[in-house]
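Enquirer: Below are the sequence and a predicted model; questions follow.
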Amino acid sequence: MKVRPGQRALYHAGANYAASFLLCALHEAATLWQAAGIGREEAVAAMWPLVDGTLAAARSKGLAGALAGPVSRGDGGVIDRHLRALDALGADHVALYAALTRRALALAAERGHPPADILATLAARLP
């Protein structure tokens, strides 16, 4: 991989997303599962099949093709329930979820499914 002159900071930022921020997302997942009553060790252990399956799908289908979850299905009801549950926890859980959901919407748009009108409806649900 060759980084263009003057673009090293963007390269490093991208590497941070691929490594450190991935860990932050997993930590957030464990935190949410703990709030749901699952022990920390059990939560972390339960993540690995999800992580492994997601990474395998991304390798074989590409990032957009591997997208799963409510955005990939166009399921606004699930997104609404997630937002309400996260709001009840306080802190910045809703802001992080909304930001990542917007990224998921972009991946879904790249994939071409769900249709653009459904993606727009999902986006309108976000704070």
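Expert: Structure received.

Enquirer: make it CA atoms for all contacts and neighbour counts henceforth
Expert: Fine.

Enquirer: Flag every buried residue along the helix or strand where residue 118 lies.
Expert: Assigned by DSSP states H and E, residue 118 belongs to helix 116-124. By neighbour count with 16 or more other CA atoms under 10 Å, helix 116-124 contains the buried residues 118, 119, 122, 123.

Enquirer: Save those as a markdown table, and put in distance to residue 51 too.
Expert: Converted to a markdown table, these look like this (distance: CA to CA, whole Å):
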| residue | distance to residue 51 |
| --- | --- |
| 118 | 27 |
| 119 | 25 |
| 122 | 25 |
| 123 | 25 |
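
Enquirer: didn't residue 123 look like it was pressed against residue 100?
Expert: No: using CA atoms under 8 Å, residue 123 makes no contact with residue 100, being 11.4 Å away.

Enquirer: here's the one I want to compare it with:
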Amino acid sequence: MAFAITPGADEALAPSAASAATITPGTVQEYRTIVADWESLDGVAVDLRPVVVTVPAATTQEAIEAASDRLQEHFGSSVEALGYTDIERDWWFGLNQTDPFLRVCAVIVGVPILDNTDEMTNEIH
């Protein structure tokens, strides 16, 4: 079972400002879906579902940046299962030389069609 974070209706034709110049709005290629699992954290047994995040982005790096923003917005600075109460945005995928919480397993280009049910995922909008 996975956390699935999908773009809201307001994002369908509004890519991030950073990627607006490099993608064509309204095309399938403007989305990247990151599939990630949890890295082993020092002294923490991570018993969380994998994460699936779909964001508007023209490149994998832009997608990781946007997914970091989305995860920080959704989870905030405190994730009880990780034992952290001061999480920063860069920690999710190890940006700016930080140790990552998540390990990217796959990046899917375009809007994915997920075969999932409520029992399989927790969808985050």
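Expert: Looks like it came in fine. These figures come from a predicted structure and were not determined experimentally.

Enquirer: Need the TM-score between these chains.
Expert: Once superposed, the chains reach a TM-score of 0.30 (TM-score structural alignment, normalised by the length of the second structure), with 61 aligned residues with a CA RMSD of 4.2 Å.

Enquirer: ok, back up a step: from the buried residues of helix 116-124 of the first structure, which is closest to residue 33 of the first structure?
Expert: Closest approach to residue 33 of the first structure among those (CA to CA): residue 122, at 24.1 Å.

Enquirer: any idea how far the closest one lies from residue 108 of the first structure?
Expert: 11 Å (CA to CA, to the nearest Å).

Enquirer: Could you report the neighbour count for residue 12 of the first structure?
Expert: 11 (other CA atoms under 10 Å).

Enquirer: quick one: secondary structure of residue 73 of the second structure?
Expert: helix (DSSP: H, G, I helix; E, B strand; the rest coil).

Enquirer: What's the local residue count around it?
Expert: Residues near residue 73 of the second structure, counting by other CA under 10 Å: 11.

Enquirer: can you give me the helices for the first structure?
Expert: Along the first structure, counting by DSSP state H, helices occupy 8-18, 20-35, 40-65, 70-73, 76-89, 93-111, 116-124.

Enquirer: Please identify the buried residues of the shortest one?
Expert: Judged by neighbour count (16+ other CA under 10 Å), helix 70-73 of the first structure contains these buried residues: 70, 71, 72.

Enquirer: just checking, the last one touches residue 110?
Expert: In this case it means residue 72 of the first structure. No: taking contacts as CA under 8 Å, residue 72 of the first structure lies outside contact range of residue 110: 11.3 Å.

Enquirer: Quick check: nearest residue in space to residue 122 of the second structure, chain neighbours excluded?
Expert: residue 3 (4.6 Å; CA to CA, 6 or more residues apart in numbering).

Enquirer: For residue 68 of the second structure, see how far away that neighbour is.
Expert: Distance from residue 3 of the second structure to residue 68 of the second structure, by CA to CA: 14 Å.

Enquirer: neighbour count winner among those two?
Expert: residue 68 (21 against 18).

Enquirer: Are we agreed that the more buried one is in a strand?
Expert: No: the assignment for residue 68 of the second structure, made by three-state DSSP, is helix rather than a strand.

Enquirer: gap between it and residue 31 of the second structure?
Expert: 15 Å.

Enquirer: just residue 122 of the second structure next, same as before
Expert: 20 Å.

Enquirer: ok, and for stretch 15-29 of the first structure, which residues are buried?
Expert: Quick answer for stretch 15-29 of the first structure (16+ other CA under 10 Å): residue 26.

Enquirer: Give me the contact list for that stretch.
Expert: Under the contact criterion CA atoms under 8 Å, 6 or more residues apart in numbering, stretch 15-29 of the first structure has outside partners residue 47.

Enquirer: Does anything pack onto the helix or strand hosting residue 64 of the second structure? Which helices or strands?
Expert: Using DSSP H and E, residue 64 of the second structure sits in helix 60-75. Judged by 3 or more CA pairs under 8 Å, 6 or more residues apart in numbering; DSSP states H and E, the packing partners of helix 60-75 of the second structure are strand 31-38, strand 51-56.
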